[in-house]
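# return atomic coordinates for the entry below.
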Amino acid sequence: MRVSRAGRGVVAAGLTLGLLALGGNAPAYAVDQVCENIASDQPDVLATERTGSPVQLMQVARAQEIAAERGRVPGAGVTVAVLDSGVADHELMDVVRPAGRPVRALVDHQGTSMAGLIAAQGTAEAPIGIAPGATILDVRVYDRRDPDDTSDEVGPRADLLLEGLRYVAGLPRGDVGVLVVGLSFARTPELDADLREVLADLSAKDVLVVAASGDRPTEESDALYPELGYDGEEPPHGEDVRPVIWPAAHPGVLAVNATATVLVEEEVVVDDADDDVLRSSATDLAAPTADAVSVAIDGRSTCLLPDISTIWAAAEVAGVAALVRSAFPAESARQVVARLESTATGSLRAATVLTGHGVVQPVEALTRPLRPTAEGDVGGTQVVAEGDQRAVAPQPKADVLASTKRNAVWWGLLAGGALIVAVLLRPVLARRRD
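All right, here's what the predicted structure looks like:
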């Protein structure tokens, strides 16, 4: 029987709990340092000592080493706008906020967790954020995912997200290099029209926009459950949520899905992500998320993100985009997207509803010799799908002087023959004259 995201997404943490039940020596941090369980007033500093599974799978340490060899701190010079529940000031990352906006106490860890995946400083051997040199711009668009009925906290709303997008679009060109959204709403023509307008402004400012392609709703209280919830054991056959999910489905957005791949005791475990994520033909890239390490809302601790979620995947791809933009500062957002898509695992195959062009590969994006055009075209070899073809000799070019050459040969033969006859007849004719 298949279980829900909440029940089976905790791959590594679940294994640790099993070891504890059997009397094993599993470390306590695997159980009690999940990011959502840490409050902003956490009294003690909690340190997660493991290296996150996603950064190992994506070879982030090597990518950061490559960036450092080029004389740049990974992500340096790039600001990433995080439009979510707010980002805590944390000693492991550089966070700035829009001037003049009210600062309220944080109640939801999601925005901080996203920011940590992007830019938290770890060590050379155990990275946390993918682009630790980047600056996080905290654009808070809601307070809590599920506010109480009596609470005055603001929940996620599409109009507030649009307001945040417009704020970033209004900043001077160059202030923000990457923007990431973890929220998903039901798509409407009105929202599409508003998004099209603001994305045009963001494109004019050369901002690369990343968004989560959408987690699968599993509870009736989930916002998109009426449209995307299901009672069976399998997702609907032929599912494609592109007409349903906003803003990730818009063509001006880099839509990111999550894979179920995870490292367990240094072995790669690949599972089915259908219970956790939605299938969408709008998907551009994917990233692994289970058992990630990020920073906590208390501003001092590190913590685990055990679930498979497109929210964390979007943050990771935003981090990779910041890393690549830092390494190639002269390239536009469109050129960076071309690098990410053309170097992803599976990029030579047709895009799929679960992984798009493939799983993002930071090392390949930094090292493959590409020269994307301003339109985002990387050229390269075309793949022929007709199967193996035997080599054949090249066809000779047509000779337009062939007939002339043939006539010249015949005339030459005739002239030569006449000459020979004349030579043979010359003695006979000479005797007659005598």
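
# from now on I want contacts and neighbour counts done on CA atoms only, so please keep to that.
Will do.

# would you agree P306 is in contact with G14?
No: with contact defined as Cα atoms under 8 Å, P306 does not reach G14; the gap is 9.1 Å.

# neighbour count winner among the two?
With neighbours defined as other Cα atoms under 10 Å, P306 and G14 compare such that P306 has more, 25 against 16.

# show me what contacts the residue nearest to the more buried one when sequence neighbours are not counted?
Distances taken as Cα to Cα, 6 or more residues apart in numbering place D291 nearest to P306, at 4.1 Å, with adjacent residues excluded. Taking Cα atoms under 8 Å, 6 or more residues apart in numbering as the criterion, D291 is in contact with V10, V11, A12, A13, G52, S53, P54, V262, L304, L305, P306, D307.

# format those as TSV; extra columns: secondary structure and distance to V209.
Formatted as TSV, the contacts of D291 follow (DSSP: H, G, I helix; E, B strand; the rest coil; distance: Cα to Cα, whole Å):
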residue	secondary structure	distance to V209
V10	coil	29
V11	helix	30
A12	helix	31
A13	helix	32
G52	coil	25
S53	helix	25
P54	helix	21
V262	strand	26
L304	strand	26
L305	strand	23
P306	coil	25
D307	coil	23
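
# isn't V87 right next to T112, touching?
Yes: with contact defined as Cα under 8 Å, V87 counts as touching T112 (4.3 Å).

# now the strands for the stretch 101-250 of the chain?
Applying DSSP state E, counting those that start in this stretch to the stretch 101-250 of the chain gives strands spanning 135-140, 178-181, 185-186, 208-212, 245-246.

# how about the helices of this protein, start to end?
For the chain, applying DSSP state H gives helices covering 5-8, 11-21, 29-32, 53-57, 60-69, 110-119, 158-169, 189-204, 225-228, 310-327, 333-343, 362-367, 402-433.

# make CSV from those helices and add distance to R216 to it.
Compiled in CSV, the helices of the chain are given as follows (distance: least, Cα to Cα, whole Å):
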stretch, distance to R216
helix 5-8, 8
helix 11-21, 17
helix 29-32, 24
helix 53-57, 20
helix 60-69, 27
helix 110-119, 17
helix 158-169, 18
helix 189-204, 21
helix 225-228, 7
helix 310-327, 9
helix 333-343, 24
helix 362-367, 27
helix 402-433, 71
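
# another one to check against the first:
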Amino acid sequence: MIPTRRALAITLALTALLATAPAAQAADTPQHPWYFDTLRVEEMWEHAKGEGITVAVIDSGVDSSLPELEGRVLEGADLTGRAEGAHVDTDGHGTHMAALIAGTGDGNGIRGIAPGVKILPVRIVESGDFSISGVARWVEGIQYAIDSEVDTINISGTREDIIGAAGPLSEMAEEAARQGILFFASVGNEGERANTVQPPASLDGVVGVGAVKSDGERSSYSTSGAHVAIAAPGNGVPAYCGDLGGSLCLIEGGGTSAAAALASASAALIWSQHPDWTKNQVLRVMLNTAGRSDDQRRDDFTGYGIVRPDRVIIDGEGNPGDPDSPPIFRDWEAALVPPATPEPTPETAPDDSAEPAPGPEAEAAATSDDSSPLPWILGGTAVVLLVGLTGWLLLRRRA
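Below you'll find the model as predicted:
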């Protein structure tokens, strides 16, 4: 009897394995990476795809000729000085980030998780090495995105050499916050070396994004620290194995660059479903619905947890809260000084020869000013007249 039971158990186990293996293999492909199941991406698309949201990808340009990006890329700007255009990407990094956000999958290309998003390409480098670009170009690129009234800024790169000269970038982060723009940046891939978050992710007002693997654990390369606000998939992400437009493969160590792009796409999905929300509300629900493996509020490895836009879009979870209260950077935003506005022109004495006499509306407005003595004067006069009239009537009656 024992051998029979053991044989039956083995048979059942093999049957289960054979039944599940093809499905698992089919799910983990460049067209359907693991996080499509974890985030219930295709179910989210029944409710929102990112329509009406624009994400600025400040990077190496975006090749809009790829089938999966056709019609998704705005004109943008090329700030490299080569005047080749923002749709030129000789490196492929910016195109990869844009596809992870908004790729439609057409032509067997990359499927992003927010295919309804519009991408604003801002080309500030010719390669994925962001350190070759001067601070002024970064500032110009962020300013261009702000002036273009984007909803979200994505920078999948860091600059170690500008830590001591991050003032101009900090000013751009402040301006983005004032304009209601969400600003995401990768925290870097120095987790096994220096392990120090670099700008722009280290700046106040910028949401630093770390990377995780399919098991939900932090990717070993993902830089940790107090500036990590949230995490997103960084391993097992689709990419072109060679030249853009060639065959796709899964990159085991995609990096925090991919994580930042997927965090930006997650915000876009939420915002497209709730277009009346502010950046504070979008970020708040991202943080309070993020996936965490324990009860800690946050840690230095994955921040407040792993992005789960599906919990907001499908399950209706997350309290957006006060539209004007930021969930993080609260003291920093409270201290922001509003942009300077021109002083009003001092009023001059009325010139009867140049201006017509004020009409009834102007007179009525003048009497409503609490600082003006006019109501009191008129009131006093009315009292005197009323008293005089009353006395006269009494005298007539007595007479």
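
# quick revisit: who touches both of V87 and T112 of the first structure?
Joint contacts of V87 of the first structure and T112 (Cα under 8 Å, 6+ apart) are I297.

# closest one to A338 of the first structure among the strands of the stretch 101-250 of the first structure?
Counting by Cα to Cα, A338 of the first structure lies closest to strand 208-212 out of the strands of the stretch 101-250 of the first structure; the figure is 11.5 Å.

# what span of the second structure is that closest one aligned with?
The alignment of strand 208-212 of the first structure onto the second structure (TM-score structural alignment) spans residues 182-186.

# now what about the matching stretch, what contacts it?
Contacts of stretch 182-186 of the second structure (Cα under 8 Å, 6+ apart): 151-158, 173, 176, 200-201, 205-210, 256-257, 259-260, 263-264, 279, 283.

# G356 is in contact with L285 of the first structure, correct?
Yes: with contact defined as Cα under 8 Å, L285 of the first structure counts as touching G356 (4.9 Å).

# which one's more surrounded, those two?
For L285 of the first structure and G356, the more surrounded residue by other Cα under 10 Å is L285, and the numbers stand at 30 against 25.

# correct me, but T289 of the first structure touches V317?
No: counting by Cα under 8 Å, T289 of the first structure does not reach V317; the two are 10.7 Å apart.

# comparing the helices of the first structure, which comes out most buried?
Greatest average neighbour count among these goes to helix 110-119 (a mean of 31), per mean count of other Cα atoms under 10 Å.

# how about that helix, aligned to which bit of the second structure?
Helix 110-119 of the first structure maps onto residues 93-102 of the second structure, going by TM-score structural alignment.

# the matching stretch vs the first structure, average distance?
Taken over the aligned residues, the distance from stretch 93-102 of the second structure to the first structure averages 0.6 Å (mean Cα distance after the TM-score superposition for the first structure).

# show me what that stretch is in contact with.
57-63, 68-69, 72, 89, 110-119, 127-128, 156, 238-240, 257-258, 261-262, 264-265.

# residues in the first structure aligned with stretch 139-146 of the second structure?
Using TM-score structural alignment, stretch 139-146 of the second structure pairs with 162-169 in the first structure.

# give me the mean distance between the matching stretch and the second structure.
Stretch 162-169 of the first structure, aligned to the second structure and superposed, deviates on average by 1.5 Å (mean Cα distance after the TM-score superposition for the first structure).

# try stretch 310-326 of the first structure
Looks like 0.5 Å for stretch 310-326 of the first structure (mean Cα distance after the TM-score superposition for the first structure).

# in the second structure, what stretch matches that stretch?
The aligned range for stretch 310-326 of the first structure is 256-272, by TM-score structural alignment.

# distance from that stretch to the middle of the chain?
7 Å (Cα atoms, centre = their mean, to the nearest Å).

# compute the distance between A430 of the first structure and G319 of the first structure, please.
Separation of A430 of the first structure from G319 of the first structure (Cα to Cα, to the nearest Å): 104 Å.

# which residue is the nearest non-sequential neighbour of the equivalent of A338 of the first structure over in the second structure?
Taking TM-score structural alignment for the superposition, A338 of the first structure sits opposite R284 in the second structure. With Cα to Cα, 6+ apart as the criterion, R284 of the second structure has its nearest non-adjacent residue at 5.4 Å, and that residue is P327.
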